[in-house]
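[1] Take this sequence and fold it.
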Amino acid sequence: MKAIRIHAYGDASQMQLEEVPVPSCGPNDVLVRVIAAGINPIDWKIRSGNVAHMIPKLLPFTSGSDAAGVVTAVGGAVTAFSPGDEVFFYAEFARGGTYADYVAVDAAQVALKPRTVSFTTAAALPIPGLAAWTALIETAQLARGMRVLIHGGAGALGSVAVQLAKAQGAHVTSTVGTADVALVQSLGADEVIDYRTQKFEQIARNMDVVLDTLGGATQEASWATLRAGGLLVATTQPPSQERAAAADARGAFVFSSPRGEVLTQLAALVDSGKLRVLVGQEFALADAAQAHRLGESGKTRGKMILRVCA
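    Okay, here's the model as predicted:
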């Protein structure tokens, strides 16, 4: 089978399309023929070696952790899936390898693909969907009437978060660039702040929750938007507990783990029309390095996808 392999940490030139054996299917695994694979910022962070202290990889390795495809084999202990099932998943980083024709993944990390969308759209959901769920539903315990500020509402994570927050009955404010104001309004945001022309910290006030997907100066300015006792949930940069205390607020950092049962709930929201998944640019498997370069430039919109198998 074909796969993108990385033999040394470094820039995108380290990504090579090679022929490798089809992975073996363990007793708790399903073997999936990958139709489409998601491209996430963590992919180039792993490839570069910048997070090797947190997510060590045995070289050479295949990139990618979320995808959608068709089950071709199941392990002896697997009862929830059968060959021919259309599935989507987020595979643990210790294994991963979705930039490939086939991947073996623990069945507990897999869910049936939403019936109403394509493989491409399904592949765009697992990692950002699980991150938004972990941050808002589990960590922030968002409930009806709460006020939440979501940064980057047009991004892969932010767009899911806006819709999950609305489904919980929250009042949603989101920051976006000028070109994405109408898009995020269409996702249900109650207030949309154009960060290019407005300072969100001067507009958003008394927030119960802030979802910080950016870190840096955005995280620092976000403390001023929280009510006393409010919560800043970060997905990129761990918030300073000292800074949280100074703002009379709380801070939490979330790193979501693969869970098929959560994906099943997200699939139900998609099929019921309550969750729209935004797909950005699509690339052939052989052009994965080009996709990484574009992602690292910061000039993407929505989630990038690799088309792997027809």
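[2] C-alpha from now on. contacts and neighbour counts both.
    OK.
[3] And the contacts of stretch 5-15?
    Residues outside stretch 5-15 that contact it (C-alpha atoms under 8 Å, 6 or more residues apart in numbering): 4, 16-18, 44, 47-49, 59-63, 288-290, 292-293.
[4] go with 10 Å
    For stretch 5-15, the external contacting residues (C-alpha atoms under 10 Å, 6 or more residues apart in numbering) are 3-4, 16-20, 44-50, 52, 57-63, 97, 99-100, 286-293, 296.
[5] Give the PyMOL command for selecting the buried subset of these.
    Remark: buried members of those, expressed as a PyMOL selection using 16 or more other C-alpha atoms under 10 Å:
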select buried, resi 3+4+16+17+44+45+46+47+48+49+57+61+62+63+97+99+100+286+287+288+289+291+292
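[6] Just the contacts of stretch 5-15: which are in strands?
    The strands, defined by DSSP state E, take in 3-4, 16-19, 61-62 from the contacts of stretch 5-15.
[7] burial count for residue 22?
    16 (other C-alpha atoms under 10 Å).
[8] what separates it from residue 33, distance-wise?
    Distance, residue 22 to residue 33, using C-alpha to C-alpha, to the nearest Å: 10 Å.
[9] same thing with residue 147?
    In terms of C-alpha to C-alpha, residue 147 sits 42 Å off from residue 33.
[10] okay, the two: which has more neighbours?
    residue 33 (26 against 23).
[11] Go ahead and confirm the more buried one touches residue 309.
    Yes. At 7.6 Å, residue 33 and residue 309 qualify as touching, with contact defined as C-alpha atoms under 10 Å.
[12] Now do the shared contacts for these two.
    69, 100-102.
[13] could you pull out the strands for the stretch 101-250 of the chain?
    Using DSSP state E, counting those that start in this stretch, the strands found in the stretch 101-250 of the chain span residues 102-106, 110-112, 147-151, 171-176, 191-194, 207-212, 226-234, 250-253.
[14] want to throw those strands into a markdown table with distance to residue 84?
    As requested, the strands of the stretch 101-250 of the chain are exported to a markdown table (distance: least, C-alpha to C-alpha, whole Å):
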| stretch | distance to residue 84 |
| --- | --- |
| strand 102-106 | 14 |
| strand 110-112 | 11 |
| strand 147-151 | 38 |
| strand 171-176 | 40 |
| strand 191-194 | 43 |
| strand 207-212 | 38 |
| strand 226-234 | 38 |
| strand 250-253 | 38 |
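[15] One more, please, to line up against the first structure:
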Amino acid sequence: MRKVLYDRFGNEQVLMVREQPTPTIAQNQLLIQVKAASINPLDWKIYRGEMKLLSGSTFPKGVGIDFAGIVAQVGAGVTDYRAGDAVFGFLEVFKGGALADYVVVTETAIAPKPASISFDQAAVLPVTGLAALQIVDELAAVGPGQEVLINGASGGVGLFAIQRAKQRGARVTAVAGPAGVERATQMGADAVVDYTKQAISQLAQRFDAIIDLSDKLTFAEARQLLKSRGTFVSMLPSPLGLVQAFLHNLFSGQKHRILILKPTAAGLRTLADLAEHQLQIPVEKAYELANVRQAYQETSQGKVKGKAVVVLA
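    This is a model prediction of the structure:
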């Protein structure tokens, strides 16, 4: 089978498509034939070595976290799935390996793919969709009537976060570049700020929650736009950032929460239900596996708005 691997940290040029043996499964595992795998910013932060404290430095490493595909084989202890079932799911966040013809998972890492969406759409749901649910529902605890600012709203997590915040009754102000304004509006944002025309710091409004998905807004900057008991949520944890947020939260009404993604099968089933009824899932571009370097180069440079996938079958 084909699998994307790399033997050292670096840019997209370290990624290689190699032939590998098809893995075998244990009694409680399933072998999934991958139809599509999602591209996430976390992928390139890992293979560039920016997350090595969490990912480790043992090589070779695989790439890709979330996927959609067909169950090819089930272990004797698997009870809820059988060969031929369409599923979507995730691998260990800092281990990866979804960019492969086959992956091995347990039942807790997958859920049935909604019949109403494509494999490409299902593949982009786990990481970005679960991140949006965790941010909006838990970390920001968004509720009816609240004012929410989403910075970096035209990316994968942002497009789902807009929808989820609206579902929970909030009024959403989205911040995006010129190419993302229309898409943020389509996702349901009540107001959209083009950051090339207006700086966030110039906004007169104060917010119950500010969600920064751009990794560019600092907590010090966000505090000026927060209400006295507002919450700032940021992505991509670092040891220092977690300590600073913890210490600040002890003494201030304004809170700083940092996303530590916790994928769960229950979360996947929630996403599946939302996808069946009310969730828009935009997939902006699909790449062939042979073009994986191009895929990561273009997405990491911001040339693809929303979500992109690599198609394997």
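[16] Any idea what the TM-score comes out to?
    The TM-score (TM-score structural alignment, normalised by the length of the first structure) is 0.93; 308 aligned residues with a C-alpha RMSD of 2.0 Å.
[17] just to revisit the earlier point, just the shared contacts of residue 33 and residue 309 of the first structure now: which is nearest residue 133 of the first structure?
    residue 69 (22.5 Å; C-alpha to C-alpha).
[18] Help me confirm that that closest one is found in a helix?
    No. If the criterion is DSSP: H, G, I helix; E, B strand; the rest coil, then residue 69 of the first structure is strand and not within a helix.
[19] Specify the angle between the strand ranked longest in the first structure and strand 102-106 in degrees.
    As assigned by DSSP E, the longest strand anywhere in the first structure is strand 29-39. Going by axes from the mean of the first three to the mean of the last three C-alpha atoms, to 10 degrees, strand 29-39 of the first structure is angled at 110 degrees with respect to strand 102-106.
[20] Does anything pack onto strand 29-39 of the first structure? Which helices or strands?
    The contact analysis (3 or more C-alpha pairs under 10 Å, 6 or more residues apart in numbering; DSSP states H and E) places strand 29-39 of the first structure against strand 66-74, strand 86-90, strand 102-106, helix 119-123, helix 126-132, strand 279-284, helix 288-297, strand 303-307.
[21] switch the cut-off to 7 Å
    Strand 29-39 of the first structure sits against strand 66-74, strand 102-106, helix 119-123, strand 303-307, with contacts defined as 3 or more C-alpha pairs under 7 Å, 6 or more residues apart in numbering; DSSP states H and E.
[22] which stretch among the ones you listed comes nearest residue 158 of the first structure?
    strand 303-307 (10.9 Å).
[23] Ignoring the adjacent residues along the chain, who's closest to residue 213 of the first structure?
    Excluding its sequence neighbours, the residue lying closest to residue 213 of the first structure (C-alpha to C-alpha, 6 or more residues apart in numbering) is residue 235, at 5.3 Å.
[24] Hmm, residue 121 of the first structure is touching residue 279, no?
    Yes. When contacts are counted by C-alpha atoms under 7 Å, residue 121 of the first structure is listed as touching residue 279 (6.3 Å).
[25] Next, work out how far apart the alignment partner in the first structure of residue 229 of the second structure and residue 208 of the first structure are.
    The alignment partner of residue 229 of the second structure in the first structure, by TM-score structural alignment, is residue 229. Distance from residue 229 of the first structure to residue 208 of the first structure, counting by C-alpha to C-alpha: 8 Å.
[26] ok, the two, which is more surrounded?
    Under the neighbour definition other C-alpha under 10 Å, residue 229 of the first structure and residue 208 were set side by side, and residue 208 has more, 23 against 16.
[27] My read is that that one contacts residue 226, right?
    Yes. In this structure residue 208 of the first structure lies within contact range of residue 226 using C-alpha under 7 Å: 6.1 Å.
[28] now residue 34 of the first structure, nearest residue through space, not along the chain?
    Looking at residue 34 of the first structure with C-alpha to C-alpha, 6+ apart, the closest residue is residue 69, at 4.4 Å.
[29] how many neighbours does that neighbour have?
    Residue 69 of the first structure - counted by other C-alpha under 10 Å - has 30 other residues nearby.
[30] contacting residues for it?
    By C-alpha atoms under 7 Å, 6 or more residues apart in numbering, the contact list for residue 69 of the first structure reads 32-36, 86-88, 119.
[31] which one of these is nearest residue 126 of the first structure?
    The closest of the contacts of residue 69 of the first structure, once distances to residue 126 of the first structure are taken by C-alpha to C-alpha, is residue 88, at 7.3 Å.
[32] Return the residues in contact with the closest one.
    Counted by C-alpha under 7 Å, 6+ apart, residue 88 of the first structure has contacts 67-69, 110-113, 122-123.
[33] So which of those wins on neighbours?
    residue 67 (37 neighbours).
[34] Roughly how far does that residue sit from residue 221 of the first structure?
    Counting by C-alpha to C-alpha, the gap from residue 67 of the first structure to residue 221 of the first structure is 35 Å.
[35] what do you get for residue 253 of the first structure?
    For residue 253 of the first structure relative to residue 221 of the first structure (C-alpha to C-alpha), the value is 17 Å.
[36] More neighbours: which of the two?
    residue 253 (17 against 14).
[37] Map the more buried one onto the second structure.
    So, by TM-score structural alignment, residue 253 of the first structure is matched to residue 258.
[38] Provide a list of residues in contact with the closest residue to that match other than its chain neighbours.
    Computed as C-alpha to C-alpha, 6+ apart, the closest residue to residue 258 of the second structure that is not its neighbour in sequence is residue 234, at 5.0 Å. By C-alpha under 7 Å, 6+ apart, the contact set of residue 234 of the second structure is 211-213, 257-259.
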